[in-house]
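1. Sharing a model prediction with you, sequence too.
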Amino acid sequence: MEQIIKTFSDYAWGLPLVILLIGGGCYLLILSKFLPFRYLGHAIQVLRGKYDDPNDPGQISHFKALTTALSSTIGMGNIAGVAVAISVGGPGAMFWMWVSAIVGMSTKFFTCSLAVMYRGKDSAGEIQGGPMYFIIEGLGKSWKPLAIMFSLFGMIGALPVVNVNQLTQAFNDIVLTPNGVEVGLKSNLILAFVLVSLTSVIILGGLNRISHAASKMVPSMVLLYFVLVLYILISNYSVVPKYFILMFTDAFSANYYEGNAFMGGVLGALILLGIRRGAFSNEAGIGTAPMAHGAAKTDEPVREGLVAMLGPAIDTLIVCTLTALAILVTGVWETTSDNGVSLTASAFNHTMPVYGKYMLMICVFIFSISSLFSYAYYGAKCLSFIVGADKKHYYNYIYILSIILAATTPFSVMLNLIDGVFALMAIPTMVATLILAPKVVKESKSYFKRLKEF
């Protein structure tokens, strides 16, 4: 089973998908004349609530939409995903994650603008946004198979298997094993039961409860993580410049790459690894974030697109870079055989021997829990699109069962499964976005023209 899932994931992440995600993102950047980067200041003003109108259509504020989307992306992609990238690809993998994020900012701008531009209604008459709705509303009913393809893979992609798996690994490595507790199926099932109880309380309360929980948890956990990593960097300040430069130089030499070659070379494999881990981290082009941003209270699609594009900047350019530097400057990437969250824990333990790993455990716990909430909303929305809003609650039961499965399965299986499914979600999202992109550019010109008139 493990080998089948790995083959599926590697096949899905072939050259065509890389061209679609990165090539498509570059096309969007050029088409918009780098618009997302020119209006960063305006995006921050929108996020702060300067243009909020309680009478606008939608369910949640710009800030809550961003924190709901971020609570699913800032999580294991930043702690475990970066560690996987460095343990396989070395420091250079981070550079290609940055490239993926910069291109991803333009992709997020377009996909999330479309999520508001072409909102549809579910069977209960509630306004909804997301790739499945903008495919049908923007491209027409004949494109429905593409929307169904997104929703089917979206239901699997939204399962919290990587987060739960890594949270279980972190709890075992950081709390149980060092204190002499025997780790096994029994301890994993107890942890799964605790997670199921916590998650059930929030997800059964719907989007408002999810977004409220995320808007409280996300900013505080990012701040705590930021402070902890800053302490590691200050403690090892003498080697920070060396490793920062190594991220750039190794990106083109691939001296530390330890995986399989791609397109006949290690450099190609390193680029693919960076893009794959970047996509896992910021989800640009995958299509999950537009489902959260599509529920924002606004009648200006461009505003929501601008807020959404801040996601990859916060997520990959800031949080992932901090994790990478912490792992590199402490040297644990060369001295231990740890992988995933355990490698990041080793870095924290190296600089803060007594309490470091426990502080990371708090971050990991909150990162994982907040991700659990958002993904449940995404999956239920996909099921609602296929079978009707009155049956979407059934997804929560599948979701809760998957928590138990993930807590007792090897990490590589879970990571490859989600990687492969994300690739298949990206196809309908990117195809529809590339076709509808000129309409977003037209809407942007109209929006900024109106803005200058006020």
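-> Yep, that arrived. For clarity, every value in this text was computed on a predicted model and none was experimentally measured.

2. make it CA atoms for all contacts and neighbour counts henceforth
-> Fine.

3. who's in contact with residue 152?
-> Shown in contact with residue 152 (CA atoms under 8 Å, 6 or more residues apart in numbering): 382-383.

4. what helix or strand is it on?
-> Taking DSSP states H and E as the criterion, residue 152 maps to helix 144-157.

5. what's the following helix or strand past that helix packed up against?
-> The helix or strand immediately downstream of helix 144-157 is helix 161-171, counting by DSSP H and E. Contact partners of helix 161-171 among helices and strands, from 3 or more CA pairs under 8 Å, 6 or more residues apart in numbering; DSSP states H and E: helix 76, helix 185-203, helix 341-351, helix 356-387, helix 394-406, helix 411-453.

6. Turn those into JSON lines, columns for distance to residue 281.
-> Shown next, in JSON lines, are the helices and strands packed on helix 161-171 (distance: least, CA to CA, whole Å):
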{"stretch": "helix 76", "distance to residue 281": "8"}
{"stretch": "helix 185-203", "distance to residue 281": "22"}
{"stretch": "helix 341-351", "distance to residue 281": "14"}
{"stretch": "helix 356-387", "distance to residue 281": "12"}
{"stretch": "helix 394-406", "distance to residue 281": "19"}
{"stretch": "helix 411-453", "distance to residue 281": "11"}
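
7. Could you point out which of the ones you listed sits nearest residue 223?
-> helix 356-387 (9.9 Å; CA to CA).

8. another one to put next to it:
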Amino acid sequence: MNYSLHNLLEIIDNLVWGPPLLLLLVGTGVYFTFRLGAIQFLKLPLALTYLFTKEKNVKDKGDVSSFAALCTALSATIGTGNIVGVATAIKLGGPGALFWMWMAALFGMATKYAECLLAVKYREQDANGNMLGGPMLYLEKGAGQKWLARLFAFFTIGVACFGIGTFPQVNAIVDAGHIAFNIPHEVTAIVLTLLVAAVTIGGIKSIAGMASKIIPTMTVIYVTACVVILFNNASAIPSAMSLIVNSAFTGAAATGGFVGATIMLAIQSGVARGVFSNESGLGSAPMAAASAQTNSCVRQGLISMVGTFLDTIVICSMTGLALVLTGVWSMDIEGARMTTEAFSLGLNQSYGPMVVAIGLMFFAFTTILGWNYYGERCVVYLFGQRAVLAYKIVFLALVLSGAFIKLDMIWLIADIVNGLMAVPNLIGLILLRHVVADETKAYFDSLKQNLSEESTHVNV
């Protein structure tokens, strides 16, 4: 029965993540890159400046600061995708999968900018006075496609409950706890469920507060550990980069426990795992962006696109290079064990596994919190505030059960619901492409005018 179910899920996964969705995902990013004048490259310095400066005279209502909103989005993106997902992608598609992760992320930054801009533009307050926004709002209010909005909300609840939000994160946490500290799976599952319940009761402010503390700290620790591995293997970096680029266009030959990969498998696994990690085009980050205290949808769009840069270009790259440099990618191991082995070889047999375990635990924990919030926003949109308690009970039950589902089944289910969630959101972005372009032009024209007036005033 399990074997036939697994085969069925593989068939569905290949259909969902076939060429049409890959083209739609990457194509949307390519379109916005050209339409917005390569905004993710030219305006990245400005976006980083906004990230560390407080906006003046904020009039629009919001629940949390722009930085806290970004940390909430990052809490949902920086997780197992960066540690286990990269390992899974390289295991399936070879080192070339990392190259396609980069491509998806670079173009995905423009997509993330567009979707978060629209989220702030079309947001509204719910019955409790909290901000409600995201693809379901801009699909309904902006594009006039209420059926697509409802479809998106339904798929998002599916992702929160059966995809990124629960099973992969819980499985990674219990595995990491067992590998590094020999903690029984059952104990970790119970403690994790209680912690998730304690934090999510406080809503967005509680989640954002937790994310604002954990994400920056753990990112610095994890990236520092990766830099040490790169430094210890500095002489091998050029050949590793060459292998990554060459494998992206030629496939990867079978070595050791590695089965070998075609170019299409490298592209498919790289893009799918890249989207799983940075969520560009999925429509999740806009729900966090909508909670930001800001006057400008463009400004928040710029801040939000930094999330994709940090998630994939920085953190996923670090993990991927560690896997390739240490040669672990070709060994007969998978998932968290693969990354753990790379850190064990690259750092130290004592400290390496501990860094991965602690990183996985904290990153995956905040991902669960972030996706709990996303699912809740969609439940409010579809069923109203009265359904939130029932949703939280179901969510916690799924967190508890996630420790006992097999890894290959987990990633298949997660990939399928992720892909289904992305489709209505991407359609919405295409329908509202002119709104994104017009808002962007108006904002930067106004910025130029203000700078010109300030310069004239100074000269006078």
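-> That came in fine, so what should we check first? What you are looking at is a predicted structure, and each value in this text was computed from that prediction instead of being measured.

9. Return the residue of the first structure aligned against residue 274 of the second structure.
-> For residue 274 of the second structure, the aligned position in the first structure is occupied by residue 278, per TM-score structural alignment.

10. Run a quick neighbour tally on its match.
-> Residue 278 of the first structure is flanked by 32 other residues according to other CA atoms under 10 Å.

11. That one belongs to a helix, doesn't it?
-> Yes: counting by DSSP: H, G, I helix; E, B strand; the rest coil, residue 278 of the first structure falls inside a helix.

12. what's near enough to touch the aligned partner of residue 343 of the first structure in the second structure?
-> When the second structure is aligned by TM-score structural alignment, the residue opposite residue 343 of the first structure is residue 338. Residue 338 of the second structure makes contacts with 84, 87, 323, 328-329, as judged by CA under 8 Å, 6+ apart.

13. quick check, nearest of the residues you listed to residue 439 of the second structure?
-> For the contacts of residue 338 of the second structure, the nearest to residue 439 of the second structure is residue 84 (37.6 Å; CA to CA).

14. Provide the secondary structure category for that closest one.
-> Following three-state DSSP, the label given to residue 84 of the second structure is helix.

15. so it sits right up against residue 336, yeah?
-> Yes: using CA atoms under 8 Å, residue 84 of the second structure is in contact with residue 336, at 5.2 Å.

16. can you list residues touching both of those two?
-> Jointly contacting residue 84 of the second structure and residue 336 under the rule CA under 8 Å, 6+ apart are residue 172.

17. Burial check on the residue mapped onto residue 212 of the second structure from the first structure, number of neighbours?
-> Mapped onto the first structure by TM-score structural alignment, residue 212 of the second structure lines up with residue 215. Residue 215 of the first structure has 19 neighbouring residues, counting by other CA under 10 Å.

18. and residue 215 of the first structure, what element?
-> Residue 215 of the first structure is part of helix 206-235 when elements are defined by DSSP H and E.

19. That helix vs the second structure, mean deviation?
-> Compared with the second structure after fitting, helix 206-235 of the first structure deviates on average by 0.7 Å (mean CA distance after the TM-score superposition for the first structure).

20. tell me what that helix is packed against?
-> Packed against helix 206-235 of the first structure by the contact rule (3+ CA pairs under 8 Å, 6+ apart) you find helix 62-73, helix 185-203, helix 321-329, helix 341-351, helix 356-387.

21. okay, the angle between that helix and helix 356-387?
-> Put simply, helix 206-235 of the first structure runs at 150 degrees to helix 356-387, going by axes from the mean of the first three to the mean of the last three CA atoms, to 10 degrees.

22. So for helix 206-235 of the first structure, what gets flagged as buried?
-> 207, 210-215, 217-218, 221-222, 225, 228-233 (16 or more other CA atoms under 10 Å).

23. Pretty sure the match of residue 212 of the second structure sits against residue 64.
-> Yes: Residue 215 of the first structure lies in contact with residue 64 (CA under 8 Å); the separation is 5.6 Å.

24. Just want the angle from the host helix or strand of residue 273 of the first structure to helix 62-73.
-> Using DSSP H and E, residue 273 of the first structure sits in helix 266-282. Angle, helix 266-282 of the first structure to helix 62-73, by the same axes, to 10 degrees: 130 degrees.
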